[in-house]
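1. next come a sequence and a model predicted from it.
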Amino acid sequence: MQKLTVSELAKLYGYSRQAIYAHINKGNLSKGSDGLIDFSEAIRVFGEPKGKSTDDKQSKSINSQDLTQVDLLKSQVNLLEKQLNQALLRENQSIEREVFYQEQIEAMQRLLEAPKANMTTFTDHKPSQDIATDPLPEQALKDDGLTTPEPKENLRIPVPDQTEPEPEKRGFWSRFFKPNG
């Protein structure tokens, strides 16, 4: 079969030499050990050579020159899409985290403010009836059987006024050697 140089093949098909080399570097087209390209190999890759019309020549040269650029741009677009998706995911996670922490801060602030406004001291606290949280009247709370009755009197244990003084405690040896008393 006929063998052609890169320049001859470029002229025959209307491609630039760089486009032919790009096909060789990609592995689409192979050169022989003598550096020439077999015509059957060129037909396999490029098809049958057509007439020398200017439209065909321009479209083929544009297609072959832009072939590597298009592939490069496609890979860059894919990479940028992946980076954008990752950035959006991180941003969404950051926003969710910020909302969560803001809710936690607000809840803590409500807890800190609530005791100051409602209670003077822990022992003097008398709950006020709040319809939203405690719709039962105060009488119903006392009669439900679950609460302890309030003490009516002071239930202290009476202490007698006079007490007998306790005898002096004696040591171990004094119990044996001293008489009672």
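-> Right, received. Where do you want to start?

2. please count neighbours and contacts with C-alpha atoms only from this point.
-> Noted.

3. the chain: strands as residue ranges?
-> Remark: strands assigned in the chain by DSSP state E are 3-4, 37-38.

4. and the top helix by length along the chain, what does it pack onto?
-> Longest helix in the chain by number of residues (criterion: DSSP state H): helix 54-118. Where contact means 3 or more CA pairs under 8 Å, 6 or more residues apart in numbering; DSSP states H and E, helix 54-118 is packed against helix 17-26.

5. what's the angle between the helix it packs on and helix 54-118?
-> Calculated by axes from the mean of the first three to the mean of the last three CA atoms, to 10 degrees, helix 17-26 forms an angle of 60 degrees with helix 54-118.

6. next one for the comparison:
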Amino acid sequence: MAKLSLSEVSKKFHMDRSTIYRAVRNGRLSRSSDGQFDLAEVIRCFGEPEKMPQKIESSKQEGNESTKKLIAHLENEVKKYQEREERLMHQIDRMQALIELKSVAPTTAVPQQDATACDIHMPQYDKTQQNNDNKKNNELNIAENVAVLQQETAAYHTQMLQHATLQNVVIPKHKKRSLFGRVLNAVFDNN
């Protein structure tokens, strides 16, 4: 006769240990002196053990493999998006450096005194007007670059959401932040 331990009975018959102890205490199941259970006695008490169909086990393995593939694919996508975000942050840093240089350059420039007596009759172009025009042009260029960056960021988020929708994955939406807010967030998150 086959003998089973308590843990083997619990696993094979999918019973909780407390249920087995209760059956022994009530006299429905007997235990030998060595603490083992007779297989025929356990079958008489609990019935035939439930067998897990092979289909369920194979589907679990297939599910695990597909899940692993999906996880690897999503990890690659996240890595690509992180690289793209890093490139965009470098562009933002570059633009801010340009803004700082443009704002510092006119104040440190030394005005030149080229006017000679012969230049009196020629109309002089107002240098402050020229500086203001340069500042406006620089500000327009910077504003255009920021707008392009914002469009690229919006396209990036749209692409990420479309990809996540295709994969049936929910990605939380982040609230819109200004350029300064994104830069501060990037600085403090990188530390």
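-> Arrived safely. Keep in mind that this is a model prediction, so the values were computed, not measured.

7. give me the TM-score for this pair.
-> After superposition, the two chains reach a TM-score of 0.30 (TM-score structural alignment, normalised by the length of the first structure), with 85 aligned residues with a CA RMSD of 4.8 Å.

8. picking that back up, can I get the strands of the first structure in CSV including distance to Asn118 of the first structure and mean neighbour count?
-> Below are the strands of the first structure laid out as CSV (distance: least, CA to CA, whole Å; neighbours: other CA atoms under 10 Å):
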stretch, distance to Asn118 of the first structure, mean neighbour count
strand 3-4, 97, 18
strand 37-38, 94, 20
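
9. and those: which comes nearest Arg44 of the first structure?
-> strand 37-38 (10.0 Å; CA to CA).

10. and the helices in the second structure?
-> Using DSSP H, helices in the second structure cover 6-12, 17-26, 39-46, 54-108, 127-166, 179-190.

11. using JSON lines, lay out the ones you listed together with mean neighbour count.
-> JSON lines is the format used below for the helices of the second structure (neighbours: other CA atoms under 10 Å):
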{"stretch": "helix 6-12", "mean neighbour count": "15"}
{"stretch": "helix 17-26", "mean neighbour count": "13"}
{"stretch": "helix 39-46", "mean neighbour count": "15"}
{"stretch": "helix 54-108", "mean neighbour count": "13"}
{"stretch": "helix 127-166", "mean neighbour count": "13"}
{"stretch": "helix 179-190", "mean neighbour count": "12"}
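
12. just to revisit the earlier point, kindly present the strands of the first structure as TSV, with separate columns for distance to Ala22 of the first structure.
-> Converted to TSV, those look like this (distance: least, CA to CA, whole Å):
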stretch	distance to Ala22 of the first structure
strand 3-4	17
strand 37-38	14
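
13. those strands: which one's closest to Lys116 of the first structure?
-> Comparing the strands of the first structure by CA to CA, strand 37-38 comes nearest, at 91.4 Å.

14. for the closest one, packing partners?
-> Right, strand 37-38 of the first structure is packed against strand 3-4 by 3+ CA pairs under 8 Å, 6+ apart.

15. what packs against the strand it packs on?
-> strand 37-38.

16. point to the residue nearest the middle of the second structure.
-> What sits nearest the mean C-alpha location of the second structure, by CA atoms, centre = their mean, is Val78, with 6.0 Å.

17. residue contacts, that residue?
-> Counting by CA atoms under 8 Å, 6 or more residues apart in numbering, Val78 of the second structure touches no other residue.

18. how close does it sit to Leu39 of the second structure?
-> 53 Å (CA to CA, to the nearest Å).

19. check Asn132 of the second structure too.
-> 97 Å.

20. could you do Phe188 of the second structure as well?
-> Counting by CA to CA - Phe188 of the second structure and Leu39 of the second structure are separated by 65 Å.

21. then Ala155 of the second structure?
-> On the measure of CA to CA, Ala155 of the second structure and Leu39 of the second structure end up 66 Å apart.

22. then His163 of the second structure?
-> From His163 of the second structure to Leu39 of the second structure the distance is 55 Å (CA to CA).

23. likewise Met89 of the second structure?
-> 68 Å.

24. and if you look at Glu86 of the second structure?
-> Counting by CA to CA - Glu86 of the second structure and Leu39 of the second structure are separated by 64 Å.

25. neighbours of Gln83 of the first structure, how many?
-> 12 (other CA atoms under 10 Å).

26. how about the contacts made by it?
-> So Gln83 of the first structure contacts nothing (CA under 8 Å, 6+ apart).

27. quickly note the distance from it to Ser75 of the first structure.
-> 12 Å.

28. repeat that for Lys82 of the first structure.
-> Where Ser75 of the first structure is concerned, Lys82 of the first structure sits at a distance of 11 Å (CA to CA).

29. can you check Ala10 of the first structure too?
-> Applying CA to CA to Ala10 of the first structure and Ser75 of the first structure gives a distance of 27 Å.

30. next one: Tyr101 of the first structure
-> Taking CA to CA, one finds Tyr101 of the first structure at 39 Å from Ser75 of the first structure.

31. next one: Lys142 of the first structure
-> Taken as CA to CA, the span from Lys142 of the first structure to Ser75 of the first structure is 77 Å.

32. let me see the contact set for Asp138 of the second structure.
-> Check again: residue 138 of the second structure is Asn, not Asp. Lys102.

33. rerun that using 10 Å as the cut-off
-> Asn138 of the second structure makes contacts with Leu98, Ile99, Lys102, Ser103, Asn132, Glu144, as judged by CA atoms under 10 Å, 6 or more residues apart in numbering.
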